[in-house]
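> My questions are about this predicted structure, shown below with the sequence.
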Amino acid sequence: MNKLELARFLRHRREARRPAEVGLRVSGRRRTPGLRREEVAWLAGVSTNYYERLEQARAPRPSTQVLAALGTALRLTEAEGEHLARLAGQAPPVRDEPVPDGVLRLLDRLGPVPAYVVDERYDIVAWNSLAAGLIADFAAVPPEERNVLRMSMRGDRCSSGNDEFARQAAADLRLAAGRHPDDPRITALTREYAEFSADFATSWTEHDVQTRPTLRKRIEHPDLGGLDLEAQVLHAPNSAHRLIFLTAEPGTPAYEALLSLNRAQGVQR
């Protein structure tokens, strides 16, 4: 159980939730942003003292029933509820595992669609040839540097360069830190990227763990120019890996550029 992170997460979710969102009627001005502690306790059916101790990182491990009640009281999403359970030590740890064979086969059958696979730490662990041609020769990058965020900090073409990406990265790494609280690699990566991106640093402090299935991405290619793409994120079943597809609207310059790159690679092969 990670008492300190549990306390911070509960406080941030409480402060982000408005009384009207949970069916409470209030009158007059309120000093407390969001809900009051006693309101959350009442909604969850626990004592105010116990809830206060949770936010002070002084309470014993909450039961699954209490966690479910808190999730309902705070209107947590499925992802937020799972994160809460992990922080409370009520969910099994997620272990590192190889990329599923089915995902690897899919990478090779995507045609003119660049795609790569990342793990929970944003390490790039698999890719197809079109992604290598569009972004970087991943095989030539040392494994410890083959990371989306670190490549972004170096100015490589992996960079998205927008606040939307920073928010998603903060949410993903917050979830990863909940699953692997003692992983020094996540701690180091989070610290480095927070110094690089103010948007990431702000999002990290908000304890947001919501996932976004589609992100905008702009890639500056030396031959193809600037490409405005959509990064579609697919979570591999029964795995912590995510498959990232880079797509473009048919008929757009970016779409035609991807077709051109795919044809060029076909000629080279």
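On my side now, so go ahead. All of these numbers come straight from a predicted model, not from anything done at the bench.

> all contacts plus neighbour counts: C-alpha atoms, from now on.
OK.

> what's next to whatever helix or strand Leu149 lives in, contact-wise?
Taking DSSP states H and E as the definition, Leu149 sits inside helix 148-153. By CA atoms under 8 Å, 6 or more residues apart in numbering, the residues outside helix 148-153 that reach it are Tyr122, Asp123, Ile124, Glu145, Arg157, Cys158, Ser159, Ser160, Gly161, Tyr193, Phe196.

> now it: how far from the chain's centre is it?
How far helix 148-153 lies from its chain's middle: 15 Å, per CA atoms, centre = their mean, to the nearest Å.

> Check which residues of that helix are buried.
Under the neighbour-count criterion of 16 or more other CA atoms under 10 Å, helix 148-153 has Val148, Leu149, Arg150, Met151, Ser152, Met153 buried.

> now for the helix or strand that that helix is followed by, which elements pack on it?
Of the helices and strands lying after helix 148-153 in sequence (DSSP H and E), the nearest is helix 163-179. Contacts defined by 3 or more CA pairs under 8 Å, 6 or more residues apart in numbering; DSSP states H and E place helix 163-179 against helix 78-87, helix 184-196, helix 198-205, strand 214-221.

> try it against this one:
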Amino acid sequence: MDRRELAGFLRSRRERIAPADVGLPSGPRRRTPGLRREEVAQLAFISTEYYTRLEQARGPHPSREVLAGLARALCLSDAERDHLHHLAGAPPGPPPGPSREVPQSILDFLRRLPHAAAIVLSATYEVIAWNDLAAALLEDFSALSRPERNLVRRAFLTPPGDDRLLYSLSDDGGFARTAARHLRAAAARYPDDPEVASVVGELLSGSPEFARLWASHDVRAGHTLRKTVHHPLIGPVTVDCDVLDITDRDQRVVIYTAEPGTRSEEALRLLSVIGTQRMDVPG
């Protein structure tokens, strides 16, 4: 355990977080940057005295539970979480749950696809990144809450006929089956993650179809498909769907492209220009 380096690392991570980032009021008399020590301790579910001793390089060897609490309270990335464990003399084990941190190179890649719509899915099928064309073709994901951005929830819990049902994809049944298989495999990889358990429990109680697929124990991978998105303003757009795995993050990049020279290619070009603005609003 490197107490001095651990103390400096904790202090630097605490000072970079604004109170609003973790749902705390800023207050008029905040003299130091970032969070106060007592606020970090509260978020990590440890005593202020214990946390203060860690920052003063005189604390005891923290347990894995304490390290997990500190990583959560300080909003650490995967790399920072691993570094915290190494400084504390407790090499990190496997991640407790699916990663939601998208590599910067992937975010840059999405932006460099002007004529292709692309999203990034977590292991639980939450849309965690997207480019402008994906927002125009599918939905403005920035306006949705995290539960609303989960595509497996949308596939199984949206009533039939609802406009939100997977954007009227022509093969929504095939997508739903594939998503159920992937979610079962994710549940096996993250057996102790409360968020994975919550998603599975909600689907089992709310969807007989999901419960039937879950009971089959099928984890086979699905095939790449051609899909048709029935866009509410420009009509049907047929796209090829290709999936790239980000293996070290347990994430998937889904890329939608149209066949050159088709009406759908022209539709994607139009969407890349108009974005998410409505075309049916009278001037």
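Noted; the coordinates are in hand. Please read these numbers as outputs of a predicted model, since none were measured by experiment.

> Report the TM-score for the pair.
Here the superposed chains carry a TM-score of 0.57, computed using TM-score structural alignment, normalised by the length of the first structure; 178 aligned residues with a CA RMSD of 2.9 Å.

> Include distance to Trp42 of the first structure when you put the buried residues of helix 148-153 of the first structure into CSV, please.
Output for these, formatted as CSV (distance: CA to CA, whole Å):
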residue, distance to Trp42 of the first structure
Val148, 43
Leu149, 42
Arg150, 45
Met151, 47
Ser152, 45
Met153, 46
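
> tell me which of those residues is nearest to Ala73 of the first structure?
Here the nearest of those to Ala73 of the first structure, counting by CA to CA, is Leu149; it sits at 34.9 Å.

> residue in the second structure matching that closest one?
Taking TM-score structural alignment, the alignment pairs Leu149 of the first structure with Val152 from the second structure.

> Tell me which of the helices and strands packed on helix 163-179 of the first structure sits most buried.
helix 78-87 (a mean of 21; mean count of other CA atoms under 10 Å).

> For it, grab the matching residue range in the second structure.
Taking TM-score structural alignment, helix 78-87 of the first structure hits no residues over in the second structure.

> ok, back up a step: which of the contacts of helix 148-153 of the first structure are buried?
In these, burial by neighbour count holds for Tyr122, Asp123, Ile124, Arg157, Cys158, Ser159, Ser160, Gly161, Tyr193, counting by 16+ other CA under 10 Å.

> isn't the fourth one right up against Pro222?
No. With contact taken as CA atoms under 8 Å, Arg157 of the first structure and Pro222 are classed as non-touching, separated by 9.7 Å.

> Can you add distance to Ala79 of the first structure and give the buried ones among the contacts of helix 148-153 of the first structure back as CSV?
Output for those, formatted as CSV (distance: CA to CA, whole Å):
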residue, distance to Ala79 of the first structure
Tyr122, 18
Asp123, 21
Ile124, 23
Arg157, 30
Cys158, 26
Ser159, 26
Ser160, 24
Gly161, 25
Tyr193, 23
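
> ok, those vs Arg14 of the first structure, which is closest?
Checking these against Arg14 of the first structure by CA to CA gives Tyr193 as the nearest, at 26.6 Å.

> returning to what we had before: and the furthest pair within the contacts of helix 148-153 of the first structure?
For those, the maximum inter-member distance is 19.7 Å, found between Ile124 and Phe196 (CA to CA).

> so what corresponds to Ala139 of the first structure in the second structure?
That one, Ala139 of the first structure, aligns with Ser142 by TM-score structural alignment.

> For Ala134 of the second structure, see how far away its match is.
Counting by CA to CA, to the nearest Å, the separation of Ser142 of the second structure from Ala134 of the second structure is 11 Å.

> Looking at these two, which has the bigger crowd around it?
Ala134 (25 against 12; other CA atoms under 10 Å).

> what's the closest non-adjacent residue to the more buried one?
Sequence neighbours aside, Ala117 is the residue nearest to Ala134 of the second structure in space, at 4.3 Å (criterion: CA to CA, 6 or more residues apart in numbering).

> Please apply the same query to Glu265 of the second structure.
With sequence-adjacent residues excluded and distances taken as CA to CA, 6+ apart, Glu265 of the second structure is closest to Ala258, at 4.9 Å.

> thought that neighbour was touching Pro236?
No. Contact criterion CA under 8 Å: Ala258 of the second structure and Pro236 do not qualify, at 11.7 Å.

> shared neighbours of these two, anything?
Both Ala258 of the second structure and Pro236 are contacted by Ser264, under the criterion CA under 8 Å, 6+ apart.
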